[in-house]
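**Q** no sequence on hand, only this structure:
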C-alpha cells in the first residue's frame, strides 16, 4: 500500500520544508551555550520538534523514491527516517524535567539530521 502525504490526499500543493527554521529550533536545545527552557517552553519545543519530524519524513521518503535502491545517500536517509520514527514513539523515561530535556534533545538531533538529508536529496533548491 502506497503512502500519501496530506497534500496528496487533499489535492493541495505540498508546502516546502523550512530547513532554516528546523535548524534554528534544534539549535535552541543543542548548542553548547543553550539555556534550559522553562517547563512550558520545553513542552512547546517538544511538540514543535515532533511536528517537524512528522512533516519531514514523508518528504524525505518521497525524495528517496527517485533514487536507485542501492544508492548510499538513499540508505542513509531512510535509516535516519527509521530512527526519527522510533523517537516519535518514545516518551521521556520517567516524566522528570531532565528526562524531558533529554527526550527533546534527541528529537532535535533527528530534526537536524532530517534537515540535512532533505537538502542532500535536493529538497531545497
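**A** Received the coordinates, thanks. Because the structure is a prediction, the values reported are computed rather than measured.
**Q** C-alpha from now on. contacts and neighbour counts both.
**A** Fine.
**Q** nearest residue to the middle of the protein?
**A** The residue at the geometric middle of the chain, judged as the C-alpha nearest the mean C-alpha position with C-alpha atoms, centre = their mean, is residue 53 (2.8 Å).
**Q** test my guess that it contacts residue 112.
**A** No: in terms of C-alpha atoms under 8 Å, residue 53 does not count as a neighbour of residue 112; the distance is 9.5 Å.
**Q** tell me the buried residues in stretch 110-120?
**A** Within stretch 110-120, the residues that count as buried by 16 or more other C-alpha atoms under 10 Å are 110-115, 117-118.
**Q** for comparison:
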C-alpha cells in the first residue's frame, strides 16, 4: 500500500485542502503571509491542528512500511517528531503569540504534506 492508498477505516488525506489552510498563514517560501482582514487566528490554528492530527497517523503507517535504515523513513519520523513538539507547545508572547504559533504549525504541516507526496512516489 502506498502513502496515498487508504484502508477502509480512514478518510482520504486531502493535501490541497491542507495546503489552502497553510497558505493563509505562510507563503510558499514559508515566510509570514499577510492575513486577510477579520481572520480568526484561533479557528485557523485549530484547523491546522486538525489537519496535523489527520496526516500524522497516515505518515506513521507509511513510514512503518519502509526499511528501518531508509533515509526517507528517518526524515519523515523526524518531521513527525517536530510536529508533535509543536502541537504540545502553547502560544507564547515571547515567540510572537498566537499568530506565530499558528504559522509554526502551518510550516510543519507543509513539511509533512511534502513528505506524504514523496512517500507516495516510492
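**A** All right, it came through fine. The model shown is predicted, which means the values in this text are computed figures rather than measured ones.
**Q** re the thing from before, please name the residues that touch the nearest residue to the residue nearest to the centre of structure 1 once chain neighbours are set aside.
**A** Closest residue to residue 53 of structure 1 apart from its sequence neighbours, by C-alpha to C-alpha, 6 or more residues apart in numbering: residue 111 at 5.9 Å. Shown in contact with residue 111 of structure 1 (C-alpha atoms under 8 Å, 6 or more residues apart in numbering): 22-23, 26, 49, 52-53, 84.
**Q** what about stretch 72-87 of structure 2, how far off from structure 1?
**A** Superposing on structure 1 and averaging over aligned pairs (mean C-alpha distance after the TM-score superposition for structure 1), stretch 72-87 of structure 2 comes out at 0.4 Å.
**Q** list the contacts of that stretch.
**A** Stretch 72-87 of structure 2 is contacted by residues 49, 52, 56, 59-60, 63-64, 66-67, 104-105, 108-109, 111-112, 115, 119 when judged by C-alpha under 8 Å, 6+ apart.
**Q** just the helices in structure 1 please.
**A** Read by DSSP state H, structure 1 holds these helices, from start to end of the chain: 6-10, 19-30, 39-64, 72-89, 97-120.
**Q** rewinding a little: which residue in structure 2 lines up with the residue nearest to residue 53 of structure 1?
**A** By TM-score structural alignment, residue 111 of structure 1 lines up with residue 109 in structure 2.
**Q** one more: residue 28 of structure 1?
**A** In the superposition onto structure 2, residue 28 of structure 1 corresponds to residue 24 when matched by TM-score structural alignment.
**Q** just the buried residues of stretch 56-70 of structure 2, please?
**A** In terms of neighbour count (16+ other C-alpha under 10 Å), stretch 56-70 of structure 2 has its buried residues at 56, 58-59, 62-63.
**Q** and for stretch 24-31 of structure 1?
**A** For stretch 24-31 of structure 1, the neighbour count (16+ other C-alpha under 10 Å) marks 25-30 as buried.
**Q** now for those residues: which two are most distant?
**A** With distances taken as C-alpha to C-alpha, the most widely separated pair in the buried residues of stretch 24-31 of structure 1 is 25 and 30, at 9.1 Å.
**Q** mutual contacts of these two, please.
**A** residue 108.
**Q** what is the burial count for residue 80 of structure 2?
**A** Other residues near residue 80 of structure 2 come to 23 when the count uses other C-alpha atoms under 10 Å.
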